[in-house]
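I'd like to go over a predicted model; first the sequence, then the structure.
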Amino acid sequence: MVEGRKILGDPAAIKQQFPIFSEYPELVYLDNAATTQRPQQVINRINNFHQQENATIRRGVYQLSARATQEFEAARSTVANFFKAPQDDCIAFTQGATESVNIVARSIIKEKLKPGDNIVVSLMEHHANFVPWQMLSQATSTELRVVPITESGDLDLDKLNSLIDSRTAVVAIVHISNTLGTINPIKVITQMAHAKEVPILIDAAQSATLYPINLTELDCDFLVCSAHKMFGPFGVGVLYVHPRYHRQVQPYNYGGGIIRSVKVEGTEFLPYPHLLEAGTPNVAGVIGLAEAIRVIKKFDRESLVKQLHKLTQIARQKLADIEGLSLVGNPTLSSSIISFSLAGMHPHDVASFLNEDHIAVRAGQHCTQPLLDYLGWPATVRVSLSIYNNLQDVDRLADSLREMKDFLI
């Protein structure tokens, strides 16, 4: 039996592992695309580090430091194993997915760019995987090529293939859109890029938790994600770099912790991944991420994704039945993210009204302004479900929206 199967199909039992729901019993938390809640097991592990293990890593010869160093490096192995990376040293720890993308842009790709080259991104990218490439292209006189989407919200794969050519320096594509919920076929896209000998970066911020990723099989060049969307803490990110690029990585920050030797004449740095971990890292956060992964591995993720898909389909139908409510996008393959607009009401007003009913949703542009500009929406309301959401949450959302519509429109 898969460990944790006993609680599958019962989000209420899963919810009991997350103390925030005991603190706020009326809370319907539907903003998981922004950040997920943390289970007690993760909170306990982080607190335990602060209370019993706190020390800086690597440079101390005393027991606490040695133990912290061991736990930090064990976390690297845990992350590598979770994503089935070919080697533990493919994983570097950063401040988040945003910093991870910037590192790839400025510490790897920038070094190989020449005027006339191009960078390929998609229209559905989060600003974190759009703006760094836009800034880099402007700074280096290279072209930013943006892949359009179809009317349903799918990536235009034919156009993507045509935009990749011999002068493409990198393709940067999101796995799951944080606004439309579109699930992109990253294996196909990776093969498409590699067929033209172009490296590819995958933004897995929305997929890393529940959609198993086998990096050895996928063979992408770079992958990024954030701990706080994986039931882990803020301030910790993952950067995966394929071994074929390890020697090309340059330090992103300079300081202690990445040094092999410093002389007046010059400095020699440690190899990747350590050369990206300057200063004192977020040791407690990295250990917390490893603990979050241990929580995730208790569950049968395939079954959980199927449950969430069914719940999301029900939610989409209940929302679509509300007069004046427009769903944004209807991708062929979608995750548990739904964006919508309600006629006659600004999304911020909708979110504020829902908040009065203890329902937490996101309103705005979701860091995807180019996408919403293209779709003609100034802003939307976004609902994003996770493993602790259930049908009662969906019903409360729909009922509250109907009540709001009857009251204000």
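Done, it's in. Residues are numbered from 1 along each chain as shown.

please make it C-alpha for all contacts and neighbour counts, starting now.
Will do.

all strands for the stretch 101-250 of the chain, in order.
Per DSSP state E, counting those that start in this stretch, the stretch 101-250 of the chain carries strands over the ranges 118-122, 143-147, 168-174, 200-203, 222-226, 237-241.

can you give the distance of the second one from its chain's centre?
So the one you mean is strand 143-147. Mean C-alpha position of strand 143-147 versus that of the full chain (Cα atoms, centre = their mean, to the nearest Å) differs by 22 Å.

please compare the first structure with the one that follows:
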Amino acid sequence: MPINIDHIRGLFPVLHQEVNGRPLVYFDNAATTQKPLAVINALSDYYKKDNSNIHRGAHTLADRATRYYEATRGLVKSFINAKEEAEIIFTKGTTEGINLVAATFGRKFIQEGDEIIISTLEHHSNIVPWQMLCEEKGAVLKVIPINEAGELDMQAFDELLTSKTKLVSVVHVSNALGTINPVAEIIQKSHQKGAKVLLDGAQSTSHLEIDVQALDCDFMAFSAHKLYGPTGLGVLYGKREVLDAMPPYQGGGEMIKEVTFAKTTYNEIPFKFEAGTPNIGDVIAFGKALEFINETGKKAIKAYEDELLSYATEQLEQIKGFIPVGTAKNKVSVISFNINGMHPFDVGMMLDANGIAVRTGHHCTQPLMQRFGIEGTVRASFSVYNTKSEIDTLVASVSKIAKIKNK
């Protein structure tokens, strides 16, 4: 079904306000998406009606909270087509998911001289944990280069991949450029060498249909807040056989079967990796975000966002002084750019004065910015509730700003 934009925009209260005397145009969706009223209400309702700790209580509130919490795990399982709910671990976000793998799988299975491969496109959260692990273990970190369009050099990847490679951890979709990486090919080639693969799905899960069984990735980490859900919540998917082989991430309640002062036996997955009281209310509210996506339809969302991307790209490229950064053939709805002669922060401030919210800076991808020889970019990222009319507002504002330096 085609997108009913008026209906969808009506679901998001935050969009209907003025900023600096102008109607808000929210183009910072790659940083975080806005939340539909159903998500906001679900969070409020949990604390009004169902607030209780889960799994261990015998009373009605505990039972309700547990059922609602575990229902979201089932929705996530279906959303990414995992084989079973036990493969879904709730975390604080993509960052914690990656760190969990580094601290458990990494410390158990990565040895001195082993190799880990990442890419130039990575967010800092998919660089720093592996640097820390390699320093601790004496392992080697290798980096897949990119071309001028912001696409992975797959020939170079083939040369980097060896029998010493134990893990390949790459972003599915670049947060800074919008590039969609050929992850199916990366996974297949990595498995041929016996390496496990982790996908950073922080951006891809909100734009693309995800099937972890078809992809055959060993891990995928992503965040709820980029999927119209609450902040401070994420998911780590892992294949059962890999998760079972990994030690716990943290010690505490829920992740145990039995504790004595002599010995502790650990719980089954996913609870082995969910120590302590979890983020119950936000998990329950995240279920409503997934229901919103399912009701709208992933295919319809992607088709609409692709239309916005094409329209915005065509309009912006006509502006004198507009410098696109990242021109991959296969992209999601992200446009990263600079204005000739202007700092991206200054451009962002001028856009904000017109009520337009964009992200400026290095986008937690400093090595990527260094690859292009720039400090940062202006990033406009579009979601299903954005409109061509809003893009027209962006284009008009960028055009006026560009004329300051490019007369």
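Yes, it's here. Remember, predicted model here, so these are calculated numbers, not experimental data.

as JSON lines, the strands of the stretch 101-250 of structure 1 with distance to Phe21 of structure 1 would be great.
What follows is the strands of the stretch 101-250 of structure 1, written out as JSON lines (distance: least, Cα to Cα, whole Å):
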{"stretch": "strand 118-122", "distance to Phe21 of structure 1": "37"}
{"stretch": "strand 143-147", "distance to Phe21 of structure 1": "40"}
{"stretch": "strand 168-174", "distance to Phe21 of structure 1": "31"}
{"stretch": "strand 200-203", "distance to Phe21 of structure 1": "29"}
{"stretch": "strand 222-226", "distance to Phe21 of structure 1": "22"}
{"stretch": "strand 237-241", "distance to Phe21 of structure 1": "25"}
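
for these, please prepare TSV with the additional fields mean neighbour count.
As requested, the strands of the stretch 101-250 of structure 1 are exported to TSV (neighbours: other Cα atoms under 10 Å):
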stretch	mean neighbour count
strand 118-122	24
strand 143-147	20
strand 168-174	25
strand 200-203	25
strand 222-226	27
strand 237-241	26
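
to Phe72 of structure 1, which of the ones you listed lies closest?
Checking the strands of the stretch 101-250 of structure 1 against Phe72 of structure 1 by Cα to Cα gives strand 237-241 as the closest, at 13.2 Å.

what's the mean distance for that closest one versus structure 2?
Overlaying structure 2 shows strand 237-241 of structure 1 at a mean distance of 0.4 Å from the equivalent residues (mean Cα distance after the TM-score superposition for structure 1).

what's that strand aligned against in structure 2?
Under TM-score structural alignment, strand 237-241 of structure 1 corresponds to residues 234-238 of structure 2.

stretch 329-340 of structure 1 too?
The aligned range for stretch 329-340 of structure 1 is 326-337, by TM-score structural alignment.

contacts for the matching stretch, please.
30, 148-151, 173, 176-181, 207, 305-306, 308-309, 313, 322-325, 377-383 (Cα atoms under 8 Å, 6 or more residues apart in numbering).

got the residue ranges for the helices in the stretch 201-350 of structure 1?
215-218, 283-296, 301-320, 347-356 (DSSP state H, counting those that start in this stretch).

okay, strands next: where are they in the stretch 301-409 of structure 1?
Under DSSP E, counting those that start in this stretch, the stretch 301-409 of structure 1 gives strands at 325-327, 337-342, 359-360, 362-364, 380-384.

reformat those strands as JSON lines; add mean neighbour count and distance to Leu27 of structure 1.
Converted to JSON lines, the strands of the stretch 301-409 of structure 1 look like this (neighbours: other Cα atoms under 10 Å; distance: least, Cα to Cα, whole Å):
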{"stretch": "strand 325-327", "mean neighbour count": "17", "distance to Leu27 of structure 1": "23"}
{"stretch": "strand 337-342", "mean neighbour count": "23", "distance to Leu27 of structure 1": "19"}
{"stretch": "strand 359-360", "mean neighbour count": "21", "distance to Leu27 of structure 1": "6"}
{"stretch": "strand 362-364", "mean neighbour count": "21", "distance to Leu27 of structure 1": "14"}
{"stretch": "strand 380-384", "mean neighbour count": "26", "distance to Leu27 of structure 1": "14"}
